[in-house]
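In: pasting the structure only:
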């Protein structure tokens, strides 16, 4: 059996239970943050290695060793759609109990983002990407959407492995003061966000549930021009986390866009 035939066989064995890493950047991030990746393939090995040299020199040798070249036709059979980088991989989902333990651990040095019944998987992934970039403790979702759905992992660029990501009920949120984003809240520019806060965001249409709003330790609001209805969910999270980072002792440094 050739190397590429072995990789395809391993893919088919692992695919039912694995997380799809769609593209070079998703694989890069997952490896950087310790994901277990049983199989990775590409239809253009030379292009993948050029990307690694330019964007991930810390991983070039590992990617050269791990990623198997397969014919483009076979890659098209393995994935729903081929990423422009012609790279795909499968990873083991992070352990739920370990994620919940990380979210519950006190004292915390960074908040937990809570998405209350989000509606859009792309937004969920974008929020996870922001959360990883800001170094928050994790992202918790409530409601029906699985934050590890392939569409969320795709828009999160593999950064689910850089933070704790789980779905829970509203009665099982991690400990900590509840700061709810709400139009009637105090302007966030004059309100601090403690490092151990749970920062709760609702959907653009429905907002935060009455249950969580009633349980809030504080309501805070983002500045907004009159007659503008709302910000996109990921934009709201980014603005809020920027405010936290700017007013805390966060050790963030400028990075590549």
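Out: Perfect, thanks for sending it. As the structure is a computational prediction, the values presented were derived from the model and not from experiment.
In: C-alpha only now, for contacts and for neighbours.
Out: OK.
In: show me the helices in this structure, by range?
Out: Using DSSP state H, the helices of the chain run over 3-14, 24-32, 45-55, 60-66, 72-78, 96-104, 121-134, 150-155, 210-215, 233-247.
In: take this one as well and set it beside the first:
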């Protein structure tokens, strides 16, 4: 006699405190594409979720068909704090810290590492991770108190935490490489070629770079900005900087959305 299939709800409740919540179809899609370990995935309408996969991401339809379990909507709503319009949710195992640290420290690097120095906004941090994954960055590091794997950050990252190395580090433990920090007092970034092994650091919108990071910086660089405008959004600054880097890079991220 074979053992009964595990109950997805009991699996969810057993693992919810030790795994990463993937909120919505697109987060699950990206996690599957980039090799996340997903012990349980649920949806209110399995046929609709697979039809969405067939339309938008046929490469993941087969693995999603094997993963997704249909549950009643009231049950789904007990599993997530904010129900997603696609009514899909899953739990994923966070990558081992040692593996992420190894990726961040490995040299020679062919793509930059993004450092968010003492960030405050969880949604902005998620948007940066999504950008970094899209540009093929080696990883994203946060300093300070923000957890880059906080559920709100993961939601903002649309499952792309699994496409790049995401970790929290102290300033003293940042990955090797020339450190370029964004600062209004820096040299115009348009006159500078950012190397592939650069560590690109961004301070918080409110207080800028911390003294500890500024002391370690090799180059201060500034984005072009109209006079009397105070600052760009953090994610916008990261996007502009990575795009500038990509103009001189071999662009390993070539592809389509």
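Out: Nice, I can see it. This structure is a prediction, so every number in the text was calculated from the model and none was measured.
In: residue in the first structure paired with residue 210 of the second structure?
Out: Taking TM-score structural alignment, the alignment pairs residue 210 of the second structure with residue 209 from the first structure.
In: of the helices of the first structure, which is nearest residue 172 of the first structure?
Out: Ranking these by proximity to residue 172 of the first structure (CA to CA) places helix 96-104 first, at 9.9 Å.
In: name the helices or strands packed onto the closest one?
Out: Packing partners of helix 96-104 of the first structure (3 or more CA pairs under 8 Å, 6 or more residues apart in numbering; DSSP states H and E): strand 164-167.
In: the spatially closest residue to residue 246 of the second structure that is not a sequence neighbour: neighbour count?
Out: Sequence neighbours aside, residue 135 is the residue nearest to residue 246 of the second structure in space, at 7.7 Å (criterion: CA to CA, 6 or more residues apart in numbering). Residue 135 of the second structure has 20 neighbouring residues, counting by other CA atoms under 10 Å.
In: spit out the contact partners of residue 135 of the second structure.
Out: Residue 135 of the second structure makes contacts with 242-243, 246, 251-253, as judged by CA atoms under 8 Å, 6 or more residues apart in numbering.
In: ok, residue 123 of the second structure next?
Out: Counting by CA under 8 Å, 6+ apart, residue 123 of the second structure has contacts 152-153, 155-156.
In: kindly report the same for residue 197 of the first structure.
Out: Contacts of residue 197 of the first structure by CA under 8 Å, 6+ apart are 110-112, 176-179.
In: sitting in strands, which of these do you find?
Out: 112, 178-179 (DSSP state E).
In: let me have those residues in TSV, extended by distance to residue 144 of the first structure and neighbour count.
Out: TSV is the format used below for these (distance: CA to CA, whole Å; neighbours: other CA atoms under 10 Å):
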residue	distance to residue 144 of the first structure	neighbour count
112	19	29
178	21	22
179	22	24
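In: hmm, back to that, out of the contacts of residue 197 of the first structure, which comes closest to residue 19 of the first structure?
Out: residue 112 (22.9 Å).
In: just checking, that closest one touches residue 135?
Out: No: Residue 112 of the first structure is not in contact with residue 135 according to CA atoms under 8 Å; the separation is 10.0 Å.
In: what residues of stretch 211-219 of the second structure count as buried?
Out: 213-214, 217, 219 (16 or more other CA atoms under 10 Å).
In: wait, stretch 150-166 of the second structure
Out: 151-166.
In: just stretch 248-257 of the second structure next, same as before
Out: In stretch 248-257 of the second structure, counting by 16+ other CA under 10 Å, buried: nothing.
In: ends of that stretch, how far apart?
Out: Start-to-end span of stretch 248-257 of the second structure (CA to CA, to the nearest Å) is 21 Å.
In: now stretch 161-174 of the first structure
Out: 19 Å.
In: do the same with stretch 149-166 of the second structure
Out: So stretch 149-166 of the second structure: terminal residues 8 Å apart, CA to CA.
In: relative to residue 145 of the first structure, how far out is residue 129 of the first structure?
Out: From residue 129 of the first structure to residue 145 of the first structure the distance is 17 Å (CA to CA).
In: residue 239 of the first structure too?
Out: Following CA to CA, the distance that separates residue 239 of the first structure from residue 145 of the first structure is 23 Å.
In: burial measure for residue 204 of the second structure, as a count.
Out: 16.
In: check contacts around residue 89 of the second structure.
Out: Per CA under 8 Å, 6+ apart, neighbours of residue 89 of the second structure: 21-25, 28, 41-43, 80.
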